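Asker: Have a look; sequence and predicted model below, questions after that.
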Amino acid sequence: MSRKPWIAGLLLAAFALPGQAAERLVVVTPDIAEIVVALGAAGEVVGRDRSSQEAALAKAQVVGFSRALNAETIAKLKPTLVLGSAAAQPPTLWPQLKQLKLRAEEVSAREDGRDFAEAIVKVGQLLGRDAAAAKLAADWKQGMRLRPARPVRYLVSYDGSLAAGAETAPDTLIRAAGGVNAAAGLNGFKPLTREAWQALKPDVIILGSHTAAVYGGKDAFAKRPEIAATPAGKQGRIYLMPPKQAMLVGLGSPAVVEQMVKM
C-alpha cells in the first residue's frame, strides 16, 4: 500500500537539507535586495525598504526607508532572517534587531561597498545558494576590475552641496573607472563652500538626480558662478544619476563604471 500524501510530505520535510526551508526574509537595503533577487529568493521576501523597487519584490511589505528604519516595524513581520548592509540606518538598528531575538545579518559593513563581493557570497551561504552566489560574485568582481588610470577629476555630489570624499561608494566607483576623486581629501560626505567647488577643479560633476529640486536642476546648477568656472562647467560635463547608481555599490555598479569612463 502506498504511503498517504501527508505522510510522504512529513518524510520529505524530515530529511530536507539545511537551507532548503523557505525563509521569511526582510531586506532593508537596496544593494542586498538586488542580490536576493538575483539568487532567485525573491519569493521568500516578506518585507523590504522603500528604495528596493525590483518588480519581483512588489508584493513585499515596505518597512520604511533604508536610512531611517525602525526595528519594531521590521519585527512585526515575524521574519526568520533580516538582511542588509551598512546603508541601513540608524547604526543602532542591528543591535536592536538582535535584542528583539531576530536573526539579523549586516552582510556588508563598509559604507564604501568594497566588500560587496564578500556580501554576495555571505547572502548565498545564508540562503543555501552557495554555487550561484560564488558565480555572481566572480562575475561582479570581473566587471569591477580597475580601468586604466586617467587624470580625470570626478566630483560626485548628493545634492549640489554634499560631496563624496574618501571611504564612500562614489569614491569606489571613481577608482574603478580609473579616475581621480577630486574630493578625496575629505572623509565621507561633506558640504562644499563656493570656493571649494572651484579649488577642487573637477573635470566631471555627477549629481544625484533625486535631489534636483534642491539645486534647481542641472541647468541652474551649471550657471552658478563657482560651477561655471570649473573645467566641468566650462566643458558641459555635468551629469545626473539616480542615487542607487551613483551613491551605492551594487550589482549594477560595473555598468555605472562603464558610464563614468565615457563621461
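Answerer: Arrived safely, thanks for sending.
Asker: make it CA atoms for all contacts and neighbour counts henceforth
Answerer: Fine.
Asker: Report the distance from stretch 40-51 to the chain centre.
Answerer: Relative to the centre of its chain, stretch 40-51 is centred 15 Å away, using C-alpha atoms, centre = their mean, to the nearest Å.
Asker: ignore the last one, stretch 94-114
Answerer: 14 Å.
Asker: and if you look at stretch 227-247?
Answerer: 21 Å.
Asker: Contacts for it, please.
Answerer: Residues from elsewhere that reach stretch 227-247 (C-alpha atoms under 8 Å, 6 or more residues apart in numbering): 30, 156, 158, 168-170, 173, 197-198, 201-210, 218, 221-222, 250, 252-253, 256, 263.
Asker: Which positions within it qualify as buried?
Answerer: For stretch 227-247, the neighbour count (16 or more other C-alpha atoms under 10 Å) marks 227-233, 237-241, 244-247 as buried.
Asker: second one coming, line it up with the first:
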Amino acid sequence: MSQSQTKKFIITSVICFLTATYAFSEKQRIVTIGGAATEAVFALGHGDEVIATDLSSTYPPEVRDLPQVGYIRSISPEGILSMKPDLVVATESLGPPAAKDLLKKTGVEILWLPEPNSYQALEASINEVAETLDSENKANAVLAKVKSQIDQAQANSEKWSSPAPRVLFFMRPPNASSPGMAGGNGTRADELIRLAGGTNAANSITGFQPMSAESIIEMNPDIILVALSNGHGGTEASIVELQNLETLAPVAAIQNDAIHGVPLDDIAFGPRLGEAVERWNGLFALRNAD
C-alpha cells in the first residue's frame, strides 16, 4: 500500500470511527406517557433523554420540571408531536381511542407497553424498553430486585397465624356527605392487595365503584387503605374524618384503628412495585402482630 493510500485509509477509518461514535452516543428525544412508562425509562438509565411526560408521571421528582403533554387518558397528539420526539414510550392506557389511532398514523416511533396491572406486565414492559434502548443488563437488575421484594413479602405472609386480612382500598374515602370510591376486581389495587398477602374485601364488585356505608359495614374490612395524593386521592384529614364517621363505627378496621394512608402511585405498577408490595405487606402484618 502506497503512502497516499495509507494516509487515505487512516483518514477514512477515523471518519468512520467518529461517525459511529457520534451515532452511538447521540441521545434520543423521548416522550413518555404513563407513570409506569416514565419510571421504566428512568430506571433503565435513560432519564436524561426524556424531554416531556404526561400529568400521570410524577416520579422521579425531576420529571416535574419537564414539559407535560396532557393526561394519559385524554392525550392530544398535537402536544406530543410538538416536542419533535424520536421515540414515544406509552402504556396501552393511553386514550382516547381516536388519539391513539392518530398517533399510530404519524410515523413517529412508538413503543406500546402493556397495561400496567401485574408483575408480568411490568416484566414485559421493562424488557421491551431495555431492548429498545439497549439496557438489558440494567433490566435484569431492576426485575431481580422487584421479584425479590415480592417473594419476601409473600414469604412473610405465609408465617401469619391469622387468615389473610380483608382489605378495602379507597381511591377516594367516604365522608359524611358522599360515598367512597373503592377498588374491586380487576383493579391494580386488587392485584396489589393479593401480592402483599391480603384479600380484597370488595371482590364482589368490578373496577372502581362508589361504596355506601351499608356496603362497607357488610364487607367489614379488617384494614382500610386510602390513596394519598395532591388533588386526586385522599388526605390525612380525610382519613381522620373517615375514622370518626359514626355510621361506620361497627367496621372492624374502624374499631381497631386500622386505617392507613398509602401513596397513590403505589398502584402505578412501575419499577417500584416491589417497594409498594413491601409497604402494604408491612401494614397487613400489623394485624398479625402479637
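Answerer: Perfect, I can see it now. Predicted model only: the values in this text are computed from it and were never measured.
Asker: in the stretch 151-263 of structure 1, which spans are helices?
Answerer: With DSSP state H, counting those that start in this stretch, the ranges of helices along the stretch 151-263 of structure 1 come out as 169-176, 194-200, 212-215, 218-222, 225-228, 231-235, 243-246, 253-261.
Asker: Which of those sits closest to residue 68 of structure 1?
Answerer: Closest approach to residue 68 of structure 1 among these is made by helix 243-246 (16.0 Å; C-alpha to C-alpha).
Asker: now stretch 272-281 of structure 2: which residue numbers in structure 1?
Answerer: Mapped onto structure 1 using TM-score structural alignment, stretch 272-281 of structure 2 covers residues 252-261.
Asker: ok, and which of the helices of the stretch 151-263 of structure 1 has the densest surroundings?
Answerer: Mean neighbours per residue, mean count of other C-alpha atoms under 10 Å, is largest over the helices of the stretch 151-263 of structure 1 for helix 169-176, with a mean of 25.
Asker: Of the buried residues of stretch 227-247 of structure 1, just say which sits nearest to residue 23 of structure 1.
Answerer: If you rank the buried residues of stretch 227-247 of structure 1 by distance to residue 23 of structure 1 using C-alpha to C-alpha, residue 244 comes first, at 26.1 Å.
Asker: thinking again about what came up before, which two among the buried residues of stretch 227-247 of structure 1 are spaced furthest apart?
Answerer: 229 and 244, at 28.8 Å, using C-alpha to C-alpha across these.
Asker: Just send the helices of the stretch 151-263 of structure 1 back as JSON lines, with distance to residue 120 of structure 1 too.
Answerer: Shown next, in JSON lines, are the helices of the stretch 151-263 of structure 1 (distance: least, C-alpha to C-alpha, whole Å):
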{"stretch": "helix 169-176", "distance to residue 120 of structure 1": "16"}
{"stretch": "helix 194-200", "distance to residue 120 of structure 1": "35"}
{"stretch": "helix 212-215", "distance to residue 120 of structure 1": "32"}
{"stretch": "helix 218-222", "distance to residue 120 of structure 1": "35"}
{"stretch": "helix 225-228", "distance to residue 120 of structure 1": "39"}
{"stretch": "helix 231-235", "distance to residue 120 of structure 1": "36"}
{"stretch": "helix 243-246", "distance to residue 120 of structure 1": "17"}
{"stretch": "helix 253-261", "distance to residue 120 of structure 1": "14"}
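Asker: ok, which stretches of the stretch 101-250 of structure 2 are strands?
Answerer: According to DSSP state E, counting those that start in this stretch, the stretch 101-250 of structure 2 carries its strands in the segments 109-113, 166-172, 180-183, 199-200, 208-211, 223-228.
Asker: how about those in CSV, adding mean neighbour count and distance to residue 89 of structure 2?
Answerer: Putting these into CSV (neighbours: other C-alpha atoms under 10 Å; distance: least, C-alpha to C-alpha, whole Å) gives the following:
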stretch, mean neighbour count, distance to residue 89 of structure 2
strand 109-113, 18, 5
strand 166-172, 25, 26
strand 180-183, 24, 27
strand 199-200, 23, 32
strand 208-211, 18, 26
strand 223-228, 25, 26
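Asker: I'd guessed residue 212 of structure 1 sits against residue 220; true?
Answerer: No: contact status for residue 212 of structure 1 versus residue 220: not in contact, 9.8 Å apart, counting by C-alpha atoms under 8 Å.
Asker: Off-centre distance for stretch 113-129 of structure 2?
Answerer: How far stretch 113-129 of structure 2 lies from its chain's middle: 10 Å, per C-alpha atoms, centre = their mean.
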